[in-house]
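Peer 1: just a sequence and a predicted model for now, questions to come.
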Amino acid sequence: MSSDPFVARLERLDACAVSDALDKLGLPGCVTGLRSAMPGRRIAGRVHTVKLKAGSPPAGRPPVHLGAAAIDACAPGEVIVVEQSTGIDAGCWGGILSRGAKQKGVAGVIAEGPVRDIDEACEINFPVFSRGYTARTARARVYEDATDVPIGVGAFTVHPGFYVVCDSSAAVFVAPADIERVLAAAEEIARREAEMVRRLESDELASAVLGANYEYMLKRED
């Protein structure tokens, strides 16, 4: 569990509330289309990044197992985000990595690319979000270029140290400079939505509960 108070607040919010907060504030950061290996699970934390490239490592570079350095760099409750956008059908994360990450206390993994050994990740209850699944090894197909560098996830550039919340709807990234105001906006959105749910469960008409208030909830404040 992270000791970061911002992470503790982020863990109480879903991706939709945080995405709505980004919209309200005019910020990017929502990445859709990722597949959750365990629908219903949500992760949140600070980010460590891994960038992969096609082919084999340049001559003279010592061999490394992709993802291992990121696991070593993680504190409990942090999240690993991997870019494998080469278009090559090769896993950018696998079962042994999931086991090592879980042992270290990593909150989960988000992969811009395919992952493998997904049944093993589910077996040990380790959250993985990805573009898809494969059985093909990374060996001789892709290699780790760098750890903790800017990477691309969807159309968004993710930097190490960013905050993220990820669930079955999306991965939503927030820069540290923006986290306090994004959290404040998201918490207010969540509070207002909870009140709407309470009213609906009290048998108020949906048109009365939702109405114009919901439509204007994300209006930007100048």
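Peer 2: Alright, I've got the coordinates.
Peer 1: contacts, neighbours, all on C-alpha from now
Peer 2: Will do.
Peer 1: and the closest residue to residue 162 other than its chain neighbours, how many neighbours?
Peer 2: Once flanking residues are discounted, residue 162 sits nearest to residue 175: 4.9 Å by C-alpha to C-alpha, 6 or more residues apart in numbering. Using other C-alpha atoms under 10 Å, residue 175 is surrounded by 19 other residues.
Peer 1: next one: residue 16
Peer 2: Close neighbours of residue 16, defined as other C-alpha under 10 Å, add up to 21.
Peer 1: how about it, secondary structure?
Peer 2: What DSSP: H, G, I helix; E, B strand; the rest coil gives for residue 16 is helix.
Peer 1: list the contacts for it?
Peer 2: 169-170 (C-alpha atoms under 8 Å, 6 or more residues apart in numbering).
Peer 1: look up how far residue 203 lies from it.
Peer 2: Using C-alpha to C-alpha, to the nearest Å, we find residue 16 at a distance of 25 Å from residue 203.
Peer 1: and what of residue 25?
Peer 2: 33 Å.
Peer 1: got it, and residue 68?
Peer 2: Distance from residue 68 to residue 203, by C-alpha to C-alpha: 53 Å.
Peer 1: how about residue 137?
Peer 2: 54 Å.
Peer 1: more crowded one of those two?
Peer 2: Higher neighbour count among residue 137 and residue 203: residue 137, with 16 against 10, using other C-alpha under 10 Å.
Peer 1: wait, the more buried one sits on residue 93?
Peer 2: No - in this structure, residue 137 is not within contact of residue 93 by C-alpha atoms under 8 Å, at 9.2 Å.
Peer 1: quick one: distance of the longest strand along the chain to the chain centre.
Peer 2: Ranked by residue count, the top strand of the chain under DSSP state E comes out as strand 43-54. Remark: strand 43-54 is offset 9 Å from the chain centroid, using C-alpha atoms, centre = their mean, to the nearest Å.
Peer 1: this is the comparison structure:
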Amino acid sequence: MTIDKDRILFTLVREKLFTAVIGDVMDAAGLTRQFLPPEIRPLRAETVLVGRAMPVLQADCAGDAVGHLGRAEPFGLMLRALDELAPGDVYICTGASPRYALWGGLMSTRAKTLGAVGAVLGGFHRDTREILALGFPVFSTGGYAQDQRLRGRVVDYRCPIEFANGCRVSPGDLIVGDVDGVLTVPAAHVGAIIDAALKKAASEQDVRGMIEQGGRTQDIFDTTGVM
């Protein structure tokens, strides 16, 4: 039932809304730090991402360290995190320094086979051509081929994470991304925020019509409160 409800929600957000209008209504609701850093961009401008957060915490390291089980653990918990992606999930990762890629083509292939809907990275991706050919939505700070294996590892997942600009993401939050950025809607507020965003989007359509008919923007704003 939850998967079906999410599928309906994702389609509604994808077809009717966009990050700007969702961000505006969150500002009005006092949720003012919900956008991820602005340098996180889609590989393709037309990409729209809607899904549930599966947060991943990355940390820098030096070499293949031996873990508590007495064996080398390249990538830390990354492979486990990847294998636990569920339909509708967004792999969303932060915590690393900008020295290596956090995501690549084989990860995209695995995520897609599991029904995940995208990856959002507070850092670089690699294998750009492979990801584009696969058609898997990825948002990152750019492409950079340096591997993470000897430089970073996943230390936790399905845990709250915080980006450098103070935006916090918790498991199950709604993630929405488009050409204007990526934001997170806290799970407890999704219903109210999406309802308000749909109303605001409809109001903006009305205002657009008023402008096209020659109305003064000041008068329109005084009447509608929308601009």
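Peer 2: Received it, and whenever you're ready, just let me know what you need. Note that this is a predicted model, so its numbers are computed, not measured.
Peer 1: quick TM-score on the pair, please.
Peer 2: TM-score of the superposed chains, computed with TM-score structural alignment, normalised by the length of the first structure, equals 0.86; 214 aligned residues with a C-alpha RMSD of 2.4 Å.
Peer 1: which bit of the second structure covers the longest strand of the first structure?
Peer 2: Counting by TM-score structural alignment, strand 43-54 of the first structure pairs with residues 49-60 of the second structure.
Peer 1: mean per-residue distance, that stretch versus the first structure.
Peer 2: For stretch 49-60 of the second structure, the mean deviation from the first structure after alignment is 0.8 Å (mean C-alpha distance after the TM-score superposition for the first structure).
Peer 1: outside of that stretch, which residues touch it?
Peer 2: Contacts for stretch 49-60 of the second structure (C-alpha under 8 Å, 6+ apart): 10, 13-14, 81, 85, 88-97, 117-118, 137, 151-161, 169-178.
Peer 1: keep only those of these that are in helices.
Peer 2: 10, 13-14, 81 (DSSP state H).
Peer 1: quick one: map residue 33 of the first structure onto the second structure.
Peer 2: Matched to the second structure by TM-score structural alignment, residue 33 of the first structure sits across from residue 39.
Peer 1: just give me the match in the second structure for residue 81 of the first structure.
Peer 2: Match for residue 81 of the first structure (TM-score structural alignment): residue 92.
Peer 1: wait, I meant residue 188 of the first structure
Peer 2: Match for residue 188 of the first structure (TM-score structural alignment): residue 199.
Peer 1: what packs against the helix or strand harbouring its match?
Peer 2: Under the criterion of DSSP states H and E, residue 199 of the second structure resides in helix 190-212. Counting contacts by 3 or more C-alpha pairs under 8 Å, 6 or more residues apart in numbering; DSSP states H and E, helix 190-212 of the second structure packs against helix 2-16, helix 19-28, helix 217-224.
Peer 1: contacts for it next, please.
Peer 2: Here helix 190-212 of the second structure makes contact (C-alpha under 8 Å, 6+ apart) with 13, 16-17, 21-22, 25-26, 174, 185, 217, 220, 224, 226-227.
Peer 1: same question for stretch 129-145 of the second structure.
Peer 2: 39-43, 47-49, 100-101, 104-105, 108-109, 112, 117-128, 177.
Peer 1: okay, and that stretch goes to which residues in the first structure?
Peer 2: Under TM-score structural alignment, stretch 129-145 of the second structure corresponds to residues 119-135 of the first structure.
Peer 1: got the end-to-end distance for the matching stretch?
Peer 2: Span of stretch 119-135 of the first structure from end to end, C-alpha to C-alpha: 11 Å.
Peer 1: buried ones in it?
Peer 2: Buried residues in stretch 119-135 of the first structure, counting neighbours by 16 or more other C-alpha atoms under 10 Å, are found at 121, 125-134.
Peer 1: and the residues you listed, which of them are in strands?
Peer 2: 128-133.
Peer 1: JSON lines for those, including distance to residue 198 of the first structure?
Peer 2: Formatted as JSON lines, these follow (distance: C-alpha to C-alpha, whole Å):
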{"residue": "128", "distance to residue 198 of the first structure": "33"}
{"residue": "129", "distance to residue 198 of the first structure": "32"}
{"residue": "130", "distance to residue 198 of the first structure": "34"}
{"residue": "131", "distance to residue 198 of the first structure": "36"}
{"residue": "132", "distance to residue 198 of the first structure": "37"}
{"residue": "133", "distance to residue 198 of the first structure": "39"}
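Peer 1: the match of residue 188 of the first structure: how many residues sit nearby?
Peer 2: Neighbours around residue 199 of the second structure, by other C-alpha under 10 Å: 13.
Peer 1: next one: it from residue 24 of the second structure, what distance?
Peer 2: 12 Å.
Peer 1: kindly report the same for residue 101 of the second structure.
Peer 2: 32 Å.
Peer 1: which of those two has more neighbours?
Peer 2: Neighbour totals were compared for residue 101 of the second structure and residue 24, and residue 101 leads with 27 against 16 (other C-alpha under 10 Å).
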